[in-house]
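A.B. asks: pasted the sequence and its predicted model underneath.
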Amino acid sequence: MARNQQDLEWYRECFTEPARAIGEVSSNYTKHPTFAGVPERMHELLPKAKLIYLVRDPVERAVSHYVHNWAHRRWSKSIGETVLPVEESWPLTVSRYHMQLSQYLEYYSMREVLVIQSERLRRRPGDIMEEVFRFIGVDPTVARKEGAFEEEHHVSTEKIRKNGLAAFFTDPALGRAVKNAGKQLLPQRTIEWAKDALWKDVEKPTLSDDIRSRVEDYLREDMDQLRALTGKEFEGWSV
């Protein structure tokens, strides 16, 4: 069941630990119009929430979006077929950061929004997390704790694609149960052999020069609007 189909009491139970600040995250919150009405529901429940929007090079984000869904066998078309026509491409719609953020600015002011550039977070995690902690009103010195923010998860270059049998073992509830039982019953060497047989590494696709040019042209106006709104340069981006 989708989270927004659960009741409010279920949602409250997710945040029972005492803390100075409490939060959660989902990339689906900025996938308008596929996931519509999120800002309205959020503001109705949490009108004083602080919002953090993590963004990266919009073209690279769209390619990673494709890789993730192709690896999980949700999409089968090529990268070129997925981003064209540009006006109808879901990965490019999600990469229109100003448009996505504008949905929230109907309910929250920019004082409640912090836009973070992913590339800067990767290069300077301590500095960026200190900025985040100040924004949400907690002790910023935690960001300087050694090793606190060094590990990365869900890196695109480490994606693997499942074949049909692998998808069975990892996606449905029955498949997960079988996989968990296997961890108890099978030697680790056998599990590693099965993984090598059922999964294969995903090679990051490359956009042709023509398609990349069309993608960049499509995203440029939105990126200009984002820079004007935030006052940030987002240096190093392709658009």
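C.D. replies: Great, that's in hand.
A.B. asks: please make it C-alpha for all contacts and neighbour counts, starting now.
C.D. replies: Will do.
A.B. asks: give the other helices and strands that the strand or helix carrying I116 contacts.
C.D. replies: I116 is located in strand 113-117, with elements delineated by DSSP states H and E. For strand 113-117, the packing partners by 3 or more CA pairs under 8 Å, 6 or more residues apart in numbering; DSSP states H and E come out as strand 51-55, helix 125-136.
A.B. asks: so where do the helices sit in the chain?
C.D. replies: In the chain, helices defined by DSSP state H lie at 8-12, 38-45, 58-71, 79-83, 90-94, 97-104, 118-123, 125-136, 164-170, 173-185, 188-198, 209-230, listed in chain order.
A.B. asks: use this one as the comparison:
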Amino acid sequence: MQHETLMAKTLPDFIIIGAMRAGTTSLHNYFQRHPQVSMSHDKEPNYFTEKKYELGEDWYVGQFDVGQMFRGEASPNYAKVDVFPGVPERIHRDLPDVKLVYVVRDPVKRFVSQYDHMVSRGFGLPEPGELCRHEDPLPPEPVRLTLDEPYRHILSISCYARQLKAYLHHFPLEQIKIVEFERLKQEPEVVLEDLQAFLGLDPLGPRTLPLLNRSKELTSVPQPILRSARDTRIGNWVRDRMSLETRDRLKRLIAAPFPDTKRAFPDEAIHRVRRDLADDIAEFRELTGMPFSSWSV
């Protein structure tokens, strides 16, 4: 009974489920500064993905401090239903009353940003024109995708209706807060006050909101260093224990002598991405009742 009480006190009240490359790190860092909130010790615990779920609830409980009034975590992998299936079901099974935050941005820009991010981290992706040329569009229902299909892999994460519907099978829309990245940049005070009201937090104000674009230096960090940080146990251990500010300073120091690795997307590639996203984004507008008027789709 005592163990169950402790678990109830330390499991999260809210989860930022994604989307990748849409400001989830900035929101994590913002809530990490909030005096009422304990964010997870690992920046992206990914507990509800298949492999991490096997670690068990005690491991997840250990991610949060008991002393704070609210607990939260941010794992963008939770909004990748074709890459990490079963996440919404697991969250609902363990945390049926949890509040969910889904941050979205222009889906074409998000696609390009993820591509650049993956290239900068050493993933051997084709050139943009080649990437967008051959693979078939996504089927209506979620499928299991790997990086053997990089175009569909990246595209699926920008299919916001596809992601949202997987959660709506288990949670009412009223339990999910959709945050528009572009509005967060333009009107941080308004958006954050609304988000904090949704979560039941006292407003902290925008003055501590971290920079929303921290990826510039990352594209210039040499790939062997990034692979070491991503793929080795010691690299992951060191990265998870550094503050965001320390990691950013280190990236700037390492990146200074090296050129940017971003690749230009030809018009035909952008047109293909926009075309393949059009129906999903129209459905997403209908599901949410939000206009997303600045988006390119």
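C.D. replies: Nice, I can see it. Everything numeric here is computed off the predicted structure, so don't read it as measured data.
A.B. asks: can you pull the TM-score for these?
C.D. replies: Overlay of the two chains. TM-score (TM-score structural alignment, normalised by the length of the first structure): 0.82; 222 aligned residues with a CA RMSD of 2.7 Å.
A.B. asks: right, so of the helices and strands packed on strand 113-117 of the first structure, which gets closest to Q225 of the first structure?
C.D. replies: Closest of these to Q225 of the first structure is strand 51-55, at 14.2 Å (criterion: CA to CA).
A.B. asks: what span of the second structure lines up against the closest one?
C.D. replies: Per TM-score structural alignment, the counterpart of strand 51-55 of the first structure in the second structure is residues 100-104.
A.B. asks: trace S78 of the first structure over to the second structure, please.
C.D. replies: S78 of the first structure maps onto E127 in the second structure, by TM-score structural alignment.
A.B. asks: how much space separates that match from L218 of the second structure?
C.D. replies: 19 Å (CA to CA, to the nearest Å).
A.B. asks: settle it for me: which of those two has more neighbours?
C.D. replies: Ranked by neighbour count (other CA atoms under 10 Å), E127 of the second structure and L218 place L218 first, with 21 against 14.
A.B. asks: what residue in the first structure is paired with that one?
C.D. replies: In the first structure, L218 of the second structure lands on K159 (TM-score structural alignment).
A.B. asks: which residue packs closest to its match, ignoring adjacent ones?
C.D. replies: V202 (5.7 Å; CA to CA, 6 or more residues apart in numbering).
A.B. asks: how many residues are close by that neighbour?
C.D. replies: V202 of the first structure has 17 nearby residues by other CA under 10 Å.
A.B. asks: that one matches what in the second structure?
C.D. replies: Using TM-score structural alignment, V202 of the first structure lines up with T261 in the second structure.
A.B. asks: with Y97 of the first structure instead?
C.D. replies: By TM-score structural alignment, Y97 of the first structure lines up with Y160.
A.B. asks: how much space separates the nearest residue to its match once chain neighbours are set aside from I178 of the second structure?
C.D. replies: Take Y160 of the second structure and drop its neighbours on the chain: the residue closest to it by CA to CA, 6+ apart is F284, 6.2 Å away. Going from F284 of the second structure to I178 of the second structure by CA to CA gives 11 Å.
A.B. asks: so between the two, which is more surrounded?
C.D. replies: Taking neighbours as other CA under 10 Å, F284 of the second structure and I178 compare with F284 leading, 21 against 17.
A.B. asks: which residue in the first structure aligns with the more buried one?
C.D. replies: That one, F284 of the second structure, aligns with L226 by TM-score structural alignment.
A.B. asks: please apply the same query to L173 of the second structure.
C.D. replies: Checking TM-score structural alignment: L173 of the second structure goes with M110.
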